[in-house]
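Visitor: Sequence unavailable; structure follows:
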């Protein structure tokens, strides 16, 4: 059962009709770790699960550095008026040649359209922040829900191949993009 205490403190950096989006802070690490350490959140990529809170703290530090460098990165996501985080997501720069769209939600928040709402907002922000860069989303082929979200926000399948760095040698990565990709952009998406 989510904590229904109203969110206090910092105002959101951004919002959608149902979500508030906050730049991650050190104080968010325990809530994010609770999401990132849940094996049910990592059904499609078990090796991505966070087993130590330090890994989550490092992710928050990386996102903060991206905010400083790029003016946009990953948000902590909350339902409007609710204190407890339900996930995270947003954009990251892939070598300055593309925006990578990514997100992850707590199991209790899945299936409610939050990923599509966040992704639609992030794509719009990407076009505002760096309109020359394509937006890409890469995901594992068996992650049908994420592929559906990518399509709903206007991304099209542009590549299918091995998932670099995945401990499962049979894993297949799909790359969705807002437009056709140059060889340099596709190389960044395949890493």
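Guide: Everything's here; your move. Only a predicted model underlies this, so the values are computations on that prediction, with no experimental measurement involved.
Visitor: Every contact and neighbour count from this point should use C-alpha atoms.
Guide: Will do.
Visitor: Mind jotting down where the strands sit in the chain?
Guide: Remark: strands assigned in the chain by DSSP state E are 14-15, 19-22, 74-79, 85-94, 98-105, 135-140, 156-162, 172-177.
Visitor: one more structure, for comparison:
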């Protein structure tokens, strides 16, 4: 069986495509908006170069893994409304992640994108666990994880978070062994 090209895909309401450096200005507009970072204010991009580095990493991941982070638009529309997909955690697991513009939140796009990414990750490397880690107070992302059938496998301090009280939750599509759990905690 030949691997299919996952770089441009569609869901019922979304167009997903591999990012390019031309996407940086639109992504920076999303990633610099404080409303997008209510759960992790320190993650807000303050310089377009930060966004460019992120996009460069996503492009490299696509070349290496054959899957990665998509830029997201509503079907048939031009404006970018977010990004998301999976990233490799040391060849051990996939990390599921997304971020949407404040105006695109609350419409079920995160669940739709995440369900698609989960299916594709299982297609590319079904032996790898799929995890989603998030901050405990981010109840919307926890609800998305649960809708996908992921279950809570770990709770603990959020390493590297400037808020020493921050708690990270790890959801996964299966029970994790020690190596997978270490990858999820990094």
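Guide: In hand now; what should we look at? The model shown is predicted, which means the values in this text are computed figures rather than measured ones.
Visitor: Superposing both, give me the TM-score.
Guide: The TM-score (TM-score structural alignment, normalised by the length of the second structure) is 0.96; 180 aligned residues with a CA RMSD of 0.6 Å.
Visitor: quick revisit: would you turn the strands of the first structure into CSV with mean neighbour count?
Guide: Putting the strands of the first structure into CSV (neighbours: other CA atoms under 10 Å) gives the following:
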stretch, mean neighbour count
strand 14-15, 14
strand 19-22, 22
strand 74-79, 25
strand 85-94, 23
strand 98-105, 23
strand 135-140, 24
strand 156-162, 16
strand 172-177, 23
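Visitor: now those strands in JSON lines, with distance to residue 149 of the first structure?
Guide: Listed next are the strands of the first structure as JSON lines, based on distance: least, CA to CA, whole Å:
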{"stretch": "strand 14-15", "distance to residue 149 of the first structure": "19"}
{"stretch": "strand 19-22", "distance to residue 149 of the first structure": "17"}
{"stretch": "strand 74-79", "distance to residue 149 of the first structure": "17"}
{"stretch": "strand 85-94", "distance to residue 149 of the first structure": "13"}
{"stretch": "strand 98-105", "distance to residue 149 of the first structure": "11"}
{"stretch": "strand 135-140", "distance to residue 149 of the first structure": "10"}
{"stretch": "strand 156-162", "distance to residue 149 of the first structure": "11"}
{"stretch": "strand 172-177", "distance to residue 149 of the first structure": "10"}
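Visitor: Tell me the residue in the first structure aligned with residue 18 of the second structure.
Guide: Taking TM-score structural alignment, residue 18 of the second structure has residue 23 as its aligned residue in the first structure.
Visitor: try residue 105 of the second structure
Guide: Under the alignment by TM-score structural alignment, residue 105 of the second structure pairs with residue 110 in the first structure.
Visitor: Spit out the contact partners of that match.
Guide: Going by CA atoms under 8 Å, 6 or more residues apart in numbering, residue 110 of the first structure touches no other residue.
Visitor: I would like the range of the second structure that aligns with the longest helix along the first structure, please.
Guide: If you go by DSSP state H, the first structure has its longest helix at helix 53-70. Aligned using TM-score structural alignment, helix 53-70 of the first structure spans residues 48-65 in the second structure.
Visitor: Now that stretch: buried residues?
Guide: Buried residues in stretch 48-65 of the second structure, counted by 16 or more other CA atoms under 10 Å: 48, 51, 52, 55, 58, 59, 61, 62.
Visitor: measure the closest residue to the fifth one other than its chain neighbours to residue 155 of the second structure for me?
Guide: Spelled out, that is residue 58 of the second structure. Once flanking residues are discounted, residue 58 of the second structure sits nearest to residue 69: 5.9 Å by CA to CA, 6 or more residues apart in numbering. From residue 69 of the second structure over to residue 155 of the second structure the distance is 25 Å, taken as CA to CA, to the nearest Å.
Visitor: do residue 29 of the second structure as well
Guide: The gap separating residue 29 of the second structure from residue 155 of the second structure is 32 Å, by CA to CA.
Visitor: same check, this time on residue 174 of the second structure
Guide: In terms of CA to CA, residue 174 of the second structure sits 15 Å off from residue 155 of the second structure.
Visitor: and the residue nearest to residue 58 of the second structure, what does it touch?
Guide: 18, 19, 58, 62, 83, 84, 85, 86, 87.
Visitor: What is the burial count for residue 185 of the second structure?
Guide: Counted with other CA atoms under 10 Å, the neighbours of residue 185 of the second structure add up to 17.
Visitor: and residue 146 of the first structure, what pairs with it in the second structure?
Guide: Under the alignment by TM-score structural alignment, residue 146 of the first structure pairs with residue 141 in the second structure.
Visitor: Quick check, its match in contact with residue 148.
Guide: No: counting by CA atoms under 8 Å, no contact exists between residue 141 of the second structure and residue 148, whose distance comes to 10.8 Å.
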